[in-house]
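Trainee: Next come a sequence and a model predicted from it.
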Amino acid sequence: MVNAKHVLVVNAGSSSLKLSVLGPDGTARCRADLRVPDFIPPAAVGEFVRGAGPIDAVGHRVVHGGDVFPGPVRVSPETVAGIASLTPLAPLHQGRALAAIDAVREALPTTPAVACFDTAFHRSLPAEAATYALPRAWRDRWHLRRYGFHGLSHAYAAGRAAGLTGLDPASVRVVTCHLGAGASLCAVRGGVSVDTTMGFTPTEGLVMATRPGDVDAGLVVRLLREGVGLDDLDDALEHRSGLAALAGHGGDMRAIREAADRGDEAARAARRMYAYRIRTHVAAMAAAMGGLDVLVFTGGVGEHDSGVRAAATEHLGFLGVAVAPDANEEAHADADITAPGAAVRSLVVTAREDVEVAAETRRLLAP
């Protein structure tokens, strides 16, 4: 067991590697955000580690734990093999996580390391939320279920919301909106995930930067019958759909917002659709909990796009949601944007997956 005072948090994305060393209070002693689209260079990781000061433990964010990892685990050869076995479920991310594990292990060969999984937070989904209405033989053979993603972000945001509002963490009902290039909502009741918008893969749910979100399964079958190749279909659903298909600009919401401000109708329509999907899914998440106490916006778009927040909450008055226009426009880190008299608190919370990874790492390694 280890008293992990200083934790190196490693977050390997599809084109970046984020490194931070966190102290017990969540303060980052140092950070690096490396743009590494092709491979993760061990030399760059080693250079960061050498300049980072004492490191007691390492926490790795891993996107998919499947049925193999219901919670954080010590990194071992068996852990690495288990993560690798799940590569078909998250091909863009599992290999990157494994490369990061190798690079950090080269720099810190004797430092204990923990793998923390985005899917683990959603292992609590009840059967009615997690089960696809597909033949049981298929579900059993291929482990078909709704796994959910962004769990580390949702867990942190829900906990932070309880702290900011002073509501009872054991009973508060929170809908967390993680809005970035990938986007998902989560219904969190008493700190437990009870529903979420992503499913077997991160493609389900909201409109995202390059993913379509909810699509009729029959439509996909029709495209295959019309001769669209499997690889082309897979690439389109992952890289050429969503905001990129609706408005262009590679799905970058900042560029789309600027285009909308210039009068680009396709950009305006894309933003309306984006907000509409958020709004309707917020209502669904609230229904899963029998009500709503706090609505949280986090992630790059959630934290920085006041127009999306305004449009996404515009017709949620029946749930008790209303945001104050001035507070919404001026929102900064961990801000309350609730309109006076609104029954539901609305917050903007800075995404801190690194804090959640560090906390899980410390808990697992605690003496």
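Mentor: Good, I have the coordinates.
Trainee: Every contact and neighbour count from this point should use C-alpha atoms.
Mentor: Fine.
Trainee: nearest spatial neighbour of the residue nearest to the spatial centre of the chain, skipping sequence neighbours?
Mentor: The residue lying closest to the centre of the chain (Cα atoms, centre = their mean) is H150, at 2.4 Å. With Cα to Cα, 6 or more residues apart in numbering as the criterion, H150 has its nearest non-adjacent residue at 5.3 Å, and that residue is D118.
Trainee: Is it correct that the one you found is in contact with V62?
Mentor: Yes - using Cα atoms under 8 Å as the test, D118 is close enough to V62 to be in contact (6.3 Å).
Trainee: Near P109, how many residues? Count them for me, please.
Mentor: A count of nearby residues for P109, using other Cα atoms under 10 Å, gives 11.
Trainee: and it, that one's in a strand?
Mentor: No - using DSSP: H, G, I helix; E, B strand; the rest coil, the assignment for P109 is coil, not a strand.
Trainee: For L295, see how far away the residue nearest to H150 is.
Mentor: From D118 over to L295 the distance is 21 Å, taken as Cα to Cα, to the nearest Å.
Trainee: ditto for E356
Mentor: Noted for E356: a distance of 20 Å to L295, by Cα to Cα.
Trainee: Please name the residues that touch G82.
Mentor: V68 (Cα atoms under 8 Å, 6 or more residues apart in numbering).
Trainee: And what about it, helix, strand or coil?
Mentor: G82 falls in the helix class when you classify it by three-state DSSP.
Trainee: cool, and H122?
Mentor: Taking three-state DSSP, the label given to H122 is helix.
Trainee: Can you give me every residue that contacts it?
Mentor: By Cα under 8 Å, 6+ apart, the residues touching H122 are Y147, G148, F149, G151, S193, V194, D195, T196.
Trainee: Let's see that with 10 Å instead.
Mentor: With contacts taken as Cα atoms under 10 Å, 6 or more residues apart in numbering, H122 has the following neighbours: 70, 130, 146-152, 154-155, 186, 188, 192-196.
Trainee: Likewise for A155?
Mentor: 118, 121-122, 161, 176, 186, 188, 191-193, 352-353, 356.
Trainee: A strand includes it, no?
Mentor: No - the assignment for A155 (three-state DSSP) gives helix, which keeps it out of a strand.
Trainee: ok, it to V194 distance?
Mentor: 12 Å.
Trainee: intersection of neighbour lists for these two?
Mentor: Residues within reach of A155 and of V194 at once, by Cα under 10 Å, 6+ apart, are F121, H122, C186, V188.
Trainee: And for the third one, the neighbour number?
Mentor: Just to be clear, that refers to C186. 31.
Trainee: Then T27?
Mentor: Residues contacting T27 under the criterion other Cα under 10 Å number 12.
Trainee: now the helices: where do they sit in the stretch 201-350 of the chain?
Mentor: Taking DSSP state H, counting those that start in this stretch as the test, the helices found in the stretch 201-350 of the chain are 217-225, 230-239, 242-247, 253-261, 265-289, 299-304, 306-313, 325-330.
Trainee: Below is an additional structure, to be compared with the one above:
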Amino acid sequence: MSVNYEGIALVLNCGSSSVKYQVVDTTKDEPLASGIVERVTDHALAIGEVIETLSQPGSGVDLADLTVVGHRVVQGGDEFSAPTLIDDAVERAIAKLSVLAPLHNPGHVAGISAARAAFPQLPHVAVFDTAFHQTLPEAAYTYALDLQVAREHGIRKYGFHGTSHGYVSREVASLMGRDPKDINVITLHLGNGASADAVQAGHAVDTSMGLTPLDGLVMGSRTGTIDPAVVFHLHRAAGMSIDEIDTLFNKQSGMLGLTGYSDLRDVHKAIADGSHEARLALDIYTRRIKSYVGQYLALMGSVDVIVFTAGVGENDDIVRLESMQGLEGLGIVIDPARNEGRKKQSTLISTDDSPVQIWVVPTNEEHEIAVQSVAAVSA
């Protein structure tokens, strides 16, 4: 969505125990204010703390200038494919979708309810992580599971990080001087949570995350793709409960489970100190990225550009280099010198003669939520 509307949005990302916020003027690149309230037990009190902070002299914000409150919501299910004005019915629908995102949607709902009470005079808009992936073809989002069971329980691929994937895929098209409709893009959102997208003609046609954010790439503490029968084996052979396996897969696995570290900076240090486990873990991590790049190139038939974004994608040159090395036969040629170092600005890191361009594009999900929220109330 291009910036056709101007306004100032309070962007809220409410989790179960934290409230992250930014105040964004859609005409400016940098937020007017930002912060986080942690150890939240009462979202109404947390929103009150946000208001108190923003009301202080020198905050850079006049609350009277706010146009809209934009809310990040992880799971929109089949119901929400675009930014949506929140009323009581929408709030109830988001709460109902908690069955598909029990770690995320309940916190979103608590934050939405508290914010609507605190700012009753303002429109509130929900921007869904899953919305960008509503364009996936049926063959991409349907699992080979009994159809009646799948339909009854809403089991399908939803995909996540959609706000980020949408933002960087459009941003890189602009950087290349191309129309998003004319290029094929592979976006790699690599952070503590990580996902890959295939974006064809401006629309997502596949994504690595599935029913939940557990599937796909190796992550900080999540397994990524794993044989589902591991669940049965751990239950039968190790006597583990479903909740214990859920915790193992989501919070005790990935790089943390392989190395003891969820932060890749610690993994790199361990490799430098000679750790075989850390070296193996990084090989697993980058091998998985390569496999998705190859899969999506085959799926789309051709790729014009690959984009790295998010905390690891923007800052870890070793991950970028090792993820792209060996793909020269596919027309993907990274330039080690251009790639070196952290990238705070959009940077081309492929060679001049690489048929497929490789970019690092810093994501800006909060700004994108602000833009979409302002547009939703201005249209």
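Mentor: That came through fine. Please read these numbers as outputs of a predicted model, since none were measured by experiment.
Trainee: and the residue nearest to the centre of the first structure, what is it in contact with?
Mentor: Going by Cα under 10 Å, 6+ apart, H150 of the first structure touches 63-64, 117-122, 178, 182-186, 196, 198, 202, 353.
Trainee: which of these does the second structure keep?
Mentor: Using both residues aligned by TM-score structural alignment, their matches' Cα atoms under 10 Å as the contact test, the members of these still in contact in the second structure are 63, 117-122, 178, 182-186, 196, 198, 202, 353.
Trainee: in the first structure, which spans are strands?
Mentor: Here the first structure has its strands, by DSSP state E, at 7-12, 16-22, 28-35, 57-62, 73-74, 113-117, 173-179, 183-189, 192-196, 294-298, 335-336, 345-348.
Trainee: Would you format those strands as JSON lines with distance to G213 of the first structure included?
Mentor: Supplementary listing: those in JSON lines, determined by distance: least, Cα to Cα, whole Å:
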{"stretch": "strand 7-12", "distance to G213 of the first structure": "23"}
{"stretch": "strand 16-22", "distance to G213 of the first structure": "23"}
{"stretch": "strand 28-35", "distance to G213 of the first structure": "26"}
{"stretch": "strand 57-62", "distance to G213 of the first structure": "22"}
{"stretch": "strand 73-74", "distance to G213 of the first structure": "31"}
{"stretch": "strand 113-117", "distance to G213 of the first structure": "22"}
{"stretch": "strand 173-179", "distance to G213 of the first structure": "13"}
{"stretch": "strand 183-189", "distance to G213 of the first structure": "9"}
{"stretch": "strand 192-196", "distance to G213 of the first structure": "13"}
{"stretch": "strand 294-298", "distance to G213 of the first structure": "18"}
{"stretch": "strand 335-336", "distance to G213 of the first structure": "28"}
{"stretch": "strand 345-348", "distance to G213 of the first structure": "23"}
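Trainee: Indicate which one of the ones you listed is closest to A236 of the first structure.
Mentor: Closest to A236 of the first structure of those is strand 183-189 (Cα to Cα; 17.3 Å).
Trainee: Which stretch of the second structure lines up against that closest one?
Mentor: Using TM-score structural alignment, strand 183-189 of the first structure corresponds to residues 194-200 of the second structure.
Trainee: distance from that stretch to the first structure after superposition?
Mentor: Stretch 194-200 of the second structure: mean distance to aligned residues in the first structure after superposition is 0.4 Å, counting by mean Cα distance after the TM-score superposition for the first structure.
Trainee: Now do that stretch: distance to the chain's middle.
Mentor: Using Cα atoms, centre = their mean, to the nearest Å, we find the averaged C-alpha position of stretch 194-200 of the second structure to lie 10 Å away from the chain's own average C-alpha position.
Trainee: what comes up buried for it?
Mentor: In terms of neighbour count (16 or more other Cα atoms under 10 Å), stretch 194-200 of the second structure has its buried residues at A194, S195, A196, D197, A198, V199, Q200.
Trainee: how close does V301 of the first structure sit to H154 of the first structure?
Mentor: Remark: distance between V301 of the first structure and H154 of the first structure (Cα to Cα) = 15 Å.
Trainee: Please apply the same query to P135 of the first structure.
Mentor: Relative to H154 of the first structure, P135 of the first structure is positioned 31 Å away (Cα to Cα).
Trainee: higher neighbour count, these two?
Mentor: More neighbours sit around H154 than around the other of P135 of the first structure and H154, counting by other Cα under 10 Å; the figures are 35 against 9.
Trainee: nearest residue to the more buried one other than its sequence neighbours?
Mentor: Nearest one to H154 of the first structure, counting by Cα to Cα, 6+ apart, is T176 at 6.0 Å.
Trainee: residue contacts, that neighbour?
Mentor: By Cα under 10 Å, 6+ apart, the contact set of T176 of the first structure is 153-158, 161, 184-188, 196, 282, 285, 294-298, 302, 347-349.
Trainee: please redo it, this time with the cut-off set to 7 Å
Mentor: With Cα atoms under 7 Å, 6 or more residues apart in numbering as the criterion, the residues that contact T176 of the first structure are H154, A157, A158, L185, C186, A187, L295, V296, F297.
Trainee: repeat for V308 of the first structure
Mentor: Under the criterion of Cα under 7 Å, 6+ apart, the contact partners of V308 of the first structure comprise A275.
Trainee: Show me what it aligns to in the second structure.
Mentor: Using TM-score structural alignment, the equivalent of V308 of the first structure in the second structure is V319.
Trainee: what does A161 of the first structure give?
Mentor: So, by TM-score structural alignment, A161 of the first structure is matched to V172.
Trainee: The closest residue to its match other than its chain neighbours: neighbour count?
Mentor: Residue nearest to V172 of the second structure in three dimensions, not counting chain neighbours: V361, with 7.1 Å by Cα to Cα, 6+ apart. Around V361 of the second structure there are 25 other residues, counting by other Cα under 10 Å.
Trainee: N315 of the second structure versus V361 of the second structure, what's the distance?
Mentor: For V361 of the second structure, the distance to N315 of the second structure equals 11 Å [Cα to Cα].
Trainee: what do you get for P213 of the second structure?
Mentor: From P213 of the second structure over to N315 of the second structure the distance is 22 Å, taken as Cα to Cα.
Trainee: before we move on, what about A131 of the second structure?
Mentor: Shown here: A131 of the second structure relative to N315 of the second structure, a distance of 27 Å by Cα to Cα.
Trainee: More neighbours: the two, which one.
Mentor: Higher neighbour count among A131 of the second structure and N315: A131, with 26 against 22, using other Cα under 10 Å.
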